[in-house]
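K.L.:
Generate coordinates for the sequence data below:
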Amino acid sequence: MRQVKRRPVYSPRTRGAVELLLAENVPSLGEQGEIVRVKPGYARNYLLPHGLATIATDENKKAVEEHRARLQEVEKQRKGGARKLAESVSKYSVTLEANANEEGHLYGSILGADISKALIAAGYPVEPEHIRLDGPLKELGMYTVKLQLHPEVSSDVKVWVVPVSSRK
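P.N.:
Down below sits the predicted model:
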């Protein structure tokens, strides 16, 4: 019976290093999709058995590059949508009614969620986590509130806090 020689997963030119493609983020090594070089024992005993990496074959590298290109396209579309939203919401001003005393101090406070509800009701899909407030709004008046719609796209919206109109 003829015995077939198994090729090692590492090349002798790389001085014993194994080239792996990370399947998940590994602290102090790299992020998902990166190609890293590690020692054979680390690859064989930890990364490969735990499913944190795979051997960096040409097919795997090509698949990762295609996936990365798709992710960049999706991110570009998301950023474009955030820019359009930032442009339109910057022209809008939100009016919120709140109970206040004679000096203009609110009995409660206005939070990011309240502003988000008003913007969503007006047709602007702004989530509470997009709103950047230094603290809750506790007085009547006009405020300029910063919106962070995308890591690279921000905008401002005017928020008017007015007293509740009494209906008699």
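
K.L.:
Every contact and neighbour count from this point should use C-alpha atoms.
P.N.:
OK.

K.L.:
Might one say that residue 127 is in contact with residue 115?
P.N.:
No: using C-alpha atoms under 8 Å, residue 127 is not in contact with residue 115; the gap is 9.1 Å.

K.L.:
Counting neighbours, go ahead and name the busier of these two.
P.N.:
residue 115 (21 against 17; other C-alpha atoms under 10 Å).

K.L.:
One more, please, to line up against the first structure:
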Amino acid sequence: VKSLGEEGDVKNVANGYARNFLLPRNLAVPYNDATVLIFEARKAEIEARKDQKRKDSASLKEKLESVNLDLSMPACSNGKLYGAVTNNVVADALAKLGFEIERKRIEIPGLTIKSVGNYHATIRLYEAQVAEIKISVKSQDVENNATEAKEEKKVEKKVEKKDTEAVKAEETSSN
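P.N.:
Down below sits the predicted model:
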């Protein structure tokens, strides 16, 4: 259970929580002499898995801290974003770079980024390890893109008019 502990941990919980949630879902076993013996026998295996997770987390931390995310978001001329950069946006950008990070593990100061600039976000890894990534939010030229799109539409309309005029001229000349 993510918020409670890992395999092999001994925790005290309320009777109702254990009876109604943990035990029926096989997420926990009652603490008694038999279960203690079982976990003592598997202790080396459990510790080996925990050590592997720690090593994987340390290497992931090194890789993440070298990452600079460059996000291009629509913004107005004063630098205020039309949307916001949330942990979902950061998780998607990291996924494009090959990192599979749960959005719940990404913490952005102030929960969202609402203006253009440079920021830091923290990512909670295994146990107490934390990686810090740099996020650079840049403005997409929304106004320029809109005017370019309008100009392209005008050019397309002019081309269509010329094509229809040429077809009409051919029809009249052939009659």
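
K.L.:
What value does the TM-score take for this pair?
P.N.:
Overlay of the two chains. TM-score (TM-score structural alignment, normalised by the length of the first structure): 0.63; 123 aligned residues with a C-alpha RMSD of 2.7 Å.

K.L.:
Which position in the second structure pairs with residue 125 of the first structure?
P.N.:
Counting by TM-score structural alignment, residue 125 of the first structure lines up with residue 100 in the second structure.

K.L.:
The closest residue to its match other than its chain neighbours: neighbour count?
P.N.:
Excluding the flanking residues, the one nearest residue 100 of the second structure by C-alpha to C-alpha, 6 or more residues apart in numbering is residue 94, at 7.0 Å. Using other C-alpha under 10 Å, residue 94 of the second structure has 17 other residues around it.

K.L.:
Check residue 60 of the first structure too.
P.N.:
15.

K.L.:
check contacts around it.
P.N.:
residue 21 (C-alpha atoms under 8 Å, 6 or more residues apart in numbering).

K.L.:
Kindly recompute the last result at 6 Å.
P.N.:
Going by C-alpha atoms under 6 Å, 6 or more residues apart in numbering, residue 60 of the first structure touches no other residue.

K.L.:
so how far is residue 77 of the first structure from it?
P.N.:
Here the distance between residue 60 of the first structure and residue 77 of the first structure works out to 26 Å (C-alpha to C-alpha, to the nearest Å).

K.L.:
picking up where we left off before, mind telling me what element the residue nearest to residue 100 of the second structure is part of?
P.N.:
Per DSSP states H and E, residue 94 of the second structure falls inside helix 87-96.

K.L.:
Taking helix 112-121 as reference, get the angle to the lengthiest helix in the first structure.
P.N.:
What stands out as the longest helix in the first structure, according to DSSP state H, is helix 58-90. Comparing the axes of helix 58-90 of the first structure and helix 112-121 via axes from the mean of the first three to the mean of the last three C-alpha atoms, to 10 degrees yields an angle of 90 degrees.

K.L.:
I'd like the distance from helix 58-90 of the first structure to the chain centre, please.
P.N.:
The chain centroid and the centroid of helix 58-90 of the first structure are separated by 12 Å under C-alpha atoms, centre = their mean, to the nearest Å.

K.L.:
list the buried ones in that helix?
P.N.:
61, 64, 79, 82-83, 85-86, 89 (16 or more other C-alpha atoms under 10 Å).

K.L.:
Just name the closest of those to residue 26 of the first structure, please.
P.N.:
residue 64 (16.8 Å; C-alpha to C-alpha).

K.L.:
corresponding residue for that closest one in the second structure?
P.N.:
Looks like residue 64 of the first structure aligns to residue 39 there (TM-score structural alignment).

K.L.:
Share the number of residues neighbouring residue 120 of the first structure, please.
P.N.:
12.

K.L.:
no no, residue 126 of the first structure
P.N.:
Using other C-alpha under 10 Å: residue 126 of the first structure sits among 22 other residues.

K.L.:
What of residue 68 of the second structure?
P.N.:
Neighbour tally, residue 68 of the second structure, other C-alpha under 10 Å: 14.

K.L.:
My read is that it contacts residue 136, right?
P.N.:
No: with contact defined as C-alpha atoms under 6 Å, residue 68 of the second structure does not reach residue 136; the gap is 7.2 Å.

K.L.:
Can you name the helix or strand that residue 74 of the second structure falls in?
P.N.:
Taking DSSP H and E as the criterion, residue 74 of the second structure maps to strand 68-75.
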